[in-house]
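K.L.:
Structure of the sequence below:
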Amino acid sequence: MTVTIKKQTIAKSSISKKQQLIIQAALKVFSLYGLTGASMEQIAQEADMSKSNLFYYFDSKDELYTAVLSHVLTEWLAPLNDIQLEQEPAQALSHYIDVKYQLSKKMPEASKLYALEIIQGAPHLTKILKGPLKALVKEKTAIIDAWIAAGKMKPISALHLIFHIWAVTQHYSDFAAQIEAVSGKSLSNKVFAQDAKATTLQLLVESLVIKEETVA
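P.N.:
Here you go, the predicted structure:
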């Protein structure tokens, strides 16, 4: 599934690049202040452009916010799309968990913004969550169920397994302040990140896979 960013009517490569610059600046501001607290002035300043130039590309703050969320979802859901039936479960799930940890390290602002939107009831994402995301999760849970039926995994709720992977991997960005306060470390610490990933693999992959496979 691909969640597309709403395109503006003028289709030029330079404008597309400018939109991406604006989206990245808006992501930083929205993740700090939310939709209500953020202003177009702050976003324009972060993007190093005038407010009038910002409105040339996006008609309103709501439109820009939706574009940012769409961008976040595109990045966030792409790894789940990679899970395919022909793969071995250990390989597929290990890769998915690895990429999710990479995203939590590289895109903490995106994770926090997405979490903030969900906490508020997902007013800008309801259609996507109930439509494309629900369909994608249904497709991937069917694959996990097929692995279980084939004797490759122990019986487990495929849906809750995916929820657990989301919860664990995104915890390291959404609750980074708590983790750093308790451990004094974050995913930027290589050993700490490796331990976090290894623990997740042991709990959510190695304990479930029946056929002996190499877990990356």
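K.L.:
C-alpha from now on. contacts and neighbour counts both.
P.N.:
Noted.
K.L.:
Packing partners of the helix or strand where A196 lies?
P.N.:
Using DSSP states H and E, A196 maps to helix 190-201. Applying 3 or more CA pairs under 8 Å, 6 or more residues apart in numbering; DSSP states H and E, one finds that helix 190-201 contacts helix 89-106.
K.L.:
Can you tell me which residue is spatially central in the chain?
P.N.:
W76 (2.7 Å; CA atoms, centre = their mean).
K.L.:
Sequence B follows; please return its structure for comparison with A:
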Amino acid sequence: MPRPSAEDTASKPSRIQQRNRALILDAALEVFSKQGFRGATLDQIAEQAGLSKPNILYYFEGKEDIHVTLLNRLMDEWLAPMREIDPNGQPLEEILRYVQRKLEMSREYPRESRLFANEILQGAPRIGSHLDRTLKPLVNDTVKIIEDWVAQKRIAKVDAHHLIFSIWATTQHYADFDAQVQALVSESNVHAGARDFLDTLYRRLLSV
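P.N.:
Next up is the predicted model:
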């Protein structure tokens, strides 16, 4: 087996560098999800990470570089459940599986959901190109799948765009407005109740 060249070795981050980079991104996610981009500072990120500010700037050019890195990584994860919708599957079950996966993500990744929501609320200044280049084509493909199912009378007639928007709203609410949910609902497992409710809601809406 050929040994790696000196250039390859030099360009590959060490374990400490990988660890510190991951530490910074996790700390930044915590800060951005609470403070938003405008309210967050490098000092806050450094304190959360337990590193010095110069150490942060060794790995990233600045606050915006960290924010964009997080958003780019988030987009791949966030869109995965929509990419998994199978046009050859059972329409109702495919849509309900998508609803449940989005709800699971709101429980598993609440900070990521709030990061994305804050960016959109500010007009998507750092992720606008992703919306045009990545999200829009994927949504268009999904709309076509849903419209074909409607035309085949395999699900009830529904506006595909508004169905998708509704699914996003009813699932991500549990992450973006978690403080309000926790204050208003005394259930020990809010997401279990949400799962059952949303399954019934969309099953009744879409069944033929």
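K.L.:
Quick check: TM-score for this pair?
P.N.:
Here the TM-score for the pair of chains, by TM-score structural alignment, normalised by the length of the second structure, is 0.87; 198 aligned residues with a CA RMSD of 1.9 Å.
K.L.:
related to what we said a few turns ago, I'd guessed the residue nearest to the centre of the first structure sits against L103; true?
P.N.:
Yes. Using CA atoms under 8 Å, W76 of the first structure makes contact with L103 at a distance of 7.5 Å.
K.L.:
if we can go back for a sec, just tell me what the residue nearest to the centre of the first structure corresponds to in the second structure.
P.N.:
Taking TM-score structural alignment, W76 of the first structure has W78 as its aligned residue in the second structure.
K.L.:
give me the element that match is part of.
P.N.:
Following DSSP H and E, one finds W78 of the second structure within helix 63-83.
K.L.:
The closest residue to E187 of the second structure other than its chain neighbours: neighbour count?
P.N.:
Leaving aside its sequence neighbours, E187 of the second structure sits nearest to G193 (CA to CA, 6 or more residues apart in numbering; 7.9 Å). Applying other CA atoms under 10 Å, we find 12 residues neighbouring G193 of the second structure.
K.L.:
Compute the distance between G193 of the second structure and Q17 of the second structure, please.
P.N.:
Note on G193 of the second structure: its distance to Q17 of the second structure, by CA to CA, to the nearest Å, is 42 Å.
K.L.:
Would you check how far apart the residue opposite H67 of the second structure in the first structure once aligned and S31 of the first structure are?
P.N.:
In the first structure, H67 of the second structure lines up with Y65, judged by TM-score structural alignment. Y65 of the first structure sits 10 Å away from S31 of the first structure, going by CA to CA.
K.L.:
Excluding chain neighbours, what is closest to the equivalent of R114 of the second structure over in the first structure?
P.N.:
When the first structure is aligned by TM-score structural alignment, R114 of the second structure is paired with K112. Once flanking residues are discounted, K112 of the first structure sits nearest to D174: 5.2 Å by CA to CA, 6+ apart.
K.L.:
give me the number of residues near the alignment partner in the second structure of the one you found?
P.N.:
Using TM-score structural alignment, the equivalent of D174 of the first structure in the second structure is D176. Other residues within reach of D176 of the second structure, judged by other CA under 10 Å, total 22.
K.L.:
now the one 4 residues further on
P.N.:
The tally of other residues near Q180 of the second structure (other CA under 10 Å) stands at 12.
K.L.:
which secondary structure element contains it?
P.N.:
For Q180 of the second structure, the host element (DSSP H and E) is helix 178-184.
K.L.:
how big's the offset between that helix and the first structure?
P.N.:
For helix 178-184 of the second structure, the mean deviation from the first structure after alignment is 1.7 Å (mean CA distance after the TM-score superposition for the first structure).
K.L.:
what comes into contact with that helix?
P.N.:
Contacts of helix 178-184 of the second structure with the rest of the structure, by CA atoms under 8 Å, 6 or more residues apart in numbering, involve Y174.
K.L.:
buried stuff in it?
P.N.:
Neighbour counts over helix 178-184 of the second structure (16 or more other CA atoms under 10 Å) mark D178 as buried.
K.L.:
before we move on, what about stretch 114-121 of the first structure?
P.N.:
Neighbour-count burial for stretch 114-121 of the first structure [16+ other CA under 10 Å]: Y114, A115, L116, E117.
K.L.:
Check the offset of that stretch from the chain's centre.
P.N.:
13 Å (CA atoms, centre = their mean, to the nearest Å).
K.L.:
Give the other helices and strands that the longest helix along the second structure contacts.
P.N.:
Criterion DSSP state H: the longest helix present in the second structure is helix 15-39. If you count contacts as 3+ CA pairs under 8 Å, 6+ apart, helix 15-39 of the second structure packs onto helix 42-49, helix 63-83, helix 110-121.
K.L.:
Give me the mean deviation of the last one from the first structure.
P.N.:
Here helix 110-121 of the second structure, set against the first structure after superposition, deviates by a mean of 1.3 Å using mean CA distance after the TM-score superposition for the first structure.
K.L.:
Okay, angle between that helix and helix 91-108 too, please.
P.N.:
100 degrees (axes from the mean of the first three to the mean of the last three CA atoms, to 10 degrees).
K.L.:
Kindly indicate whether the aligned residue in the second structure for G121 of the first structure is helix, strand or coil.
P.N.:
Counting by TM-score structural alignment, G121 of the first structure corresponds to G123 in the second structure. Judged by DSSP: H, G, I helix; E, B strand; the rest coil, the three-state class of G123 of the second structure is coil.
K.L.:
ok, G123 of the second structure to I24 of the second structure distance?
P.N.:
In terms of CA to CA, G123 of the second structure sits 25 Å off from I24 of the second structure.
K.L.:
What count of nearby residues applies to the closest residue to Q19 of the first structure other than its chain neighbours?
P.N.:
Among residues not flanking Q19 of the first structure along the chain, Y57 sits closest, at 6.8 Å (CA to CA, 6+ apart). When neighbours are defined as other CA under 10 Å, Y57 of the first structure has 19 of them.
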